[in-house]
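Participant: next come a sequence and a model predicted from it.
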Amino acid sequence: MTGHVTAPVAAPADELPTWVRLLLAPNPGPMALDGTNTWLLRAPGSAETVVVDPGPLDEAHLARIVEAGPVAAVLITHGHPDHTDGSRRLADLLGGVPVRAVDPAHTVDAEPLGAGDPAGAWPVLKAAGLVIEPIPTPGHTADSVCLLVEHEGDRAILTGDTILGRGTTVIAHPDGNLADYLASLARLATYRGVTALPGHGPALADCGAAADYYLAHRQGRLAQVQAAVDAGDRTPAEVVARVYADVDPVLWWAAEWSVRAQLEYLGVPVGGSDGSEARLDQP
């Protein structure tokens, strides 16, 4: 039976690549774990840095990022506030350095990632002595993207909230979509032995192994949700109370996002995106 996972789902990385530095934002919490990981990427000998996920609007945290400059670009893995609230302020502090995200709402003075080619292979970026390949990985959110970074044959993949360093993530329904998420995990499962640098929690040694675990976990949760419906549960809240009974109730609101996404995937009608609690047996 699938249970609540709080530990790393793959072996933690023994060390970070030499061209990676972590700044942990001061926003710990049930969803952010120890806080948002702001990743600083710079090849040895490069004069510039690429920043991934500035994190919250915290002046001290943003000042630490500025001190690590000069900054060539700021990249966003997805638009949740704990990753993006500091973006515009950081761009100002850096004198107009571009911020690039999939969603134009989180892009500043630049083209969105994947602009003009949402379904194809997105152009690689070259900055700070690195080659950075954006990989569309929708599911956690519609705008989620992972970043495959390479320097002299050494690779790492920044996974945002698609794969966390500890535990599993939510499907942020209705923006998130489970079918998309499963497809994204299958894609990430091909990156065997590649270090995963997540949006929260420790780095993992093997992105592919973590994706395998996430896929198995999601299939287990789907079976539990189907069993709850078969047992007579008739609202998403009832399904959460049964399936996520081992989860602290303070997180049930987030679990309901995932349940709604799973019910949608299973073809079970649910309430509207406004959060209304329609019963599952209502038309």
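Facilitator: Yep, it's here. Residues are numbered from 1 along each chain as shown.

Participant: switch to C-alpha atoms for all contacts and neighbour counts from now on
Facilitator: OK.

Participant: what helix or strand is Gln224 on?
Facilitator: helix 207-230 (DSSP states H and E).

Participant: now the helices for the stretch 151-283 of the chain?
Facilitator: With helices called from DSSP state H, counting those that start in this stretch, the stretch 151-283 of the chain shows them at 178-188, 207-230, 236-243, 252-266.

Participant: output the contacting helices and strands for the first one.
Facilitator: If I follow you right, that is helix 178-188. Here helix 178-188 touches helix 207-230, helix 252-266, going by 3 or more Cα pairs under 8 Å, 6 or more residues apart in numbering; DSSP states H and E.

Participant: now the ones you listed in a markdown table, with mean neighbour count?
Facilitator: Converted to a markdown table, the helices and strands packed on helix 178-188 look like this (neighbours: other Cα atoms under 10 Å):
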| stretch | mean neighbour count |
| --- | --- |
| helix 207-230 | 19 |
| helix 252-266 | 21 |
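
Participant: now do the contacts for the residue nearest the centre of the chain.
Facilitator: When Cα atoms, centre = their mean is applied to the chain, the residue found nearest the centroid is Asp161 (1.7 Å). For Asp161, the contacting residues are Thr77, His78, His140, Ser144, Thr169, Pro198, Gly199, His200, taking Cα atoms under 8 Å, 6 or more residues apart in numbering as the criterion.

Participant: the fifth one touches His140, doesn't it?
Facilitator: Yes - here Thr169 lies in contact with His140, judged by Cα atoms under 8 Å, at a distance of 7.5 Å.

Participant: pasting the second one now:
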Amino acid sequence: MSAQYEALEELEPGIARVLAHNPSAFTYYGTQTYVVGSREVAVIDPGPDNPEHIDSLVEAVGPRKLVAILCTHTHRDHSPAAAPLAERTGAPVIGCAPLALETVGPRADASFDGDYSPDRVLGDGESISIDGRPLTAVSTPGHTSNHLCFAYGDALFTGDHVMGWSTTVVFPPDGDMAAYMASLHKLRKRNDRIYFPAHGPPVTNPQQYVRHLAGHRMQRERQILKLVNHRPLDIPEIVASAYPGLDPRLTTAAGGSVYAHLLDLERRRLVSRSGDIWTGTGSASRS
């Protein structure tokens, strides 16, 4: 990542980004807000409600018509800047459905934006026009139930569903592992040339990378199933065994991922639970 904070950087014709100054263990260097189009533009994932970032986006759009402010989902590192940017530009907020849901206990990653209020929600396959070309919503639940990717030509803006630096946090109750895996499979059937994620560098080998992500999740599933088939365990014990040497800042996220896997395995009757203790049924995981 060589981008400067709050500076417009052209990535290829018709696609530029502005990197928000919100680095963290979950956002990498920060949220990448994309400016798509030439004569008229859309802003994808306006990011946090940071005045400096909003000023940078207004400057990036300049005299061009801002057709839409699009959000992939409503975590606070993605959508809060939508409303103030809309107020300053008059552009509509379009994209994912509103969702404000908190987990039981604290989240490790960004919480939900309860103030998000879109002018229009895009369903799977619905489009808006930018420079006479369709920008199309691709429904990809899993990271959150309202998550969308956006396709523009042969480029796909993947939000947090596929990131260029790390695996995605899947944190129940809204994060759903089965839905996430199904959304990965959906992307594998597409022919996108490049992914532009909200965090991390572009993904230039999409099909190979999606196969890698799915394989990683299946390997983690088999690991968890092996542990609870060996002896009953609670989630902290599974995390300690499955993630040796884990950065303590990521412990809560790892626990959420393990919980998401366990809920999926429970639905498939491969594990059972009694209170906080999870036990394998002795069956094999998905192949």
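Facilitator: Ah, there it is. Every value quoted in this text rests on a predicted model; they were computed, and no experiment measured them.

Participant: care to give me the TM-score?
Facilitator: Remark: TM-score between the superposed chains equals 0.82 [TM-score structural alignment, normalised by the length of structure 1]; 248 aligned residues with a Cα RMSD of 1.9 Å.

Participant: contacting residues around the helix holding Gln224 of structure 1?
Facilitator: 1-2, 9-10, 157, 163, 168, 182, 185-186, 188-196, 204, 239, 242-243, 259, 262-263, 266.

Participant: average distance between it and structure 2?
Facilitator: Following the fit onto structure 2, the mean deviation recorded for helix 207-230 of structure 1 is 0.9 Å by mean Cα distance after the TM-score superposition for structure 1.

Participant: what's the offset of that helix from the middle of its chain?
Facilitator: 17 Å (Cα atoms, centre = their mean, to the nearest Å).

Participant: now that helix against helix 252-266, angle please.
Facilitator: 80 degrees (axes from the mean of the first three to the mean of the last three Cα atoms, to 10 degrees).

Participant: re the thing from before, neighbour-wise, which of Thr169 and His140 of structure 1 wins?
Facilitator: Higher neighbour count among Thr169 of structure 1 and His140: His140, with 28 against 18, using other Cα atoms under 10 Å.

Participant: that one touches Asn177, doesn't it?
Facilitator: Yes - counting by Cα under 8 Å, His140 of structure 1 does reach Asn177; the two are 6.9 Å apart.

Participant: give me the common contacts of these two.
Facilitator: Common neighbours of His140 of structure 1 and Asn177 (Cα under 8 Å, 6+ apart) are Ile171.

Participant: on that earlier part again, so the helix holding Gln224 of structure 1 corresponds to what in structure 2?
Facilitator: Counting by TM-score structural alignment, helix 207-230 of structure 1 pairs with residues 206-229 of structure 2.

Participant: give the equivalent position in structure 1 for Pro48 of structure 2.
Facilitator: By TM-score structural alignment, Pro48 of structure 2 lines up with Pro56.

Participant: sec struct for its match, please.
Facilitator: Under DSSP: H, G, I helix; E, B strand; the rest coil, Pro56 of structure 1 falls in the coil class.

Participant: count the residues that sit near it.
Facilitator: 22.

Participant: is it in contact with Arg89, as I believe?
Facilitator: No - using Cα under 8 Å, Pro56 of structure 1 makes no contact with Arg89, being 10.0 Å away.

Participant: can you give me the strands in the stretch 101-250 of structure 1?
Facilitator: Taking DSSP state E, counting those that start in this stretch to define them, one finds strands in the stretch 101-250 of structure 1 at 125-127, 130-136, 145-151, 154-160, 195-198.

Participant: excluding chain neighbours, what is closest to Gly271 of structure 1?
Facilitator: Ranked by Cα to Cα, 6 or more residues apart in numbering and with sequence neighbours excluded, the top spatial neighbour of Gly271 of structure 1 is Ala278, at 4.4 Å.

Participant: give the aligned equivalent of the one you found in structure 2.
Facilitator: Aligned by TM-score structural alignment, Ala278 of structure 1 pairs with Asp276 of structure 2.

Participant: measure its match to Asp234 of structure 2 for me?
Facilitator: 6 Å (Cα to Cα, to the nearest Å).

Participant: if we can go back for a sec, what's the burial count for the match of Ala278 of structure 1?
Facilitator: When neighbours are counted by other Cα under 10 Å, Asp276 of structure 2 comes out with 10.

Participant: circling back to that earlier point, so can I have TSV of the helices of the stretch 151-283 of structure 1 showing distance to Val20 of structure 1?
Facilitator: Formatted as TSV, the helices of the stretch 151-283 of structure 1 follow (distance: least, Cα to Cα, whole Å):
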stretch	distance to Val20 of structure 1
helix 178-188	20
helix 207-230	16
helix 236-243	38
helix 252-266	31
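
Participant: can you tell which of those is closest to His61 of structure 1?
Facilitator: Nearest of the helices of the stretch 151-283 of structure 1 to His61 of structure 1, taken as Cα to Cα: helix 252-266 at 26.5 Å.

Participant: which residue, other than its chain neighbours, is closest to Ser87 of structure 1?
Facilitator: According to Cα to Cα, 6+ apart, the nearest residue to Ser87 of structure 1 is Pro54 (5.8 Å).

Participant: residues contacting the one you found?
Facilitator: Pro54 of structure 1 touches Thr38, Leu62, Ile65, Val74, Ile76, His83, Thr84, Asp85, Gly86, Ser87, Leu90, counting by Cα under 8 Å, 6+ apart.

Participant: surely Arg21 of structure 1 touches Leu41?
Facilitator: Yes - the pair Arg21 of structure 1 / Leu41 is scored as a contact, 6.5 Å apart, by Cα under 8 Å.

Participant: quick one, which of these two is more surrounded?
Facilitator: For Arg21 of structure 1 versus Leu41, neighbours defined as other Cα under 10 Å are more numerous around Leu41 (24 against 16).

Participant: residue in structure 2 matching the more buried one?
Facilitator: Using TM-score structural alignment, Leu41 of structure 1 pairs with Val36 in structure 2.

Participant: so who does that match touch?
Facilitator: Per Cα under 8 Å, 6+ apart, neighbours of Val36 of structure 2: Gly14, Ile15, Ala16, Ala42, Val43, Ile44, Ile130.

Participant: mind putting the residues you listed in CSV, distance to Tyr209 of structure 2 and secondary structure included?
Facilitator: Output for the contacts of Val36 of structure 2, formatted as CSV (distance: Cα to Cα, whole Å; DSSP: H, G, I helix; E, B strand; the rest coil):
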residue, distance to Tyr209 of structure 2, secondary structure
Gly14, 24, coil
Ile15, 21, strand
Ala16, 23, strand
Ala42, 27, strand
Val43, 25, strand
Ile44, 22, strand
Ile130, 28, strand
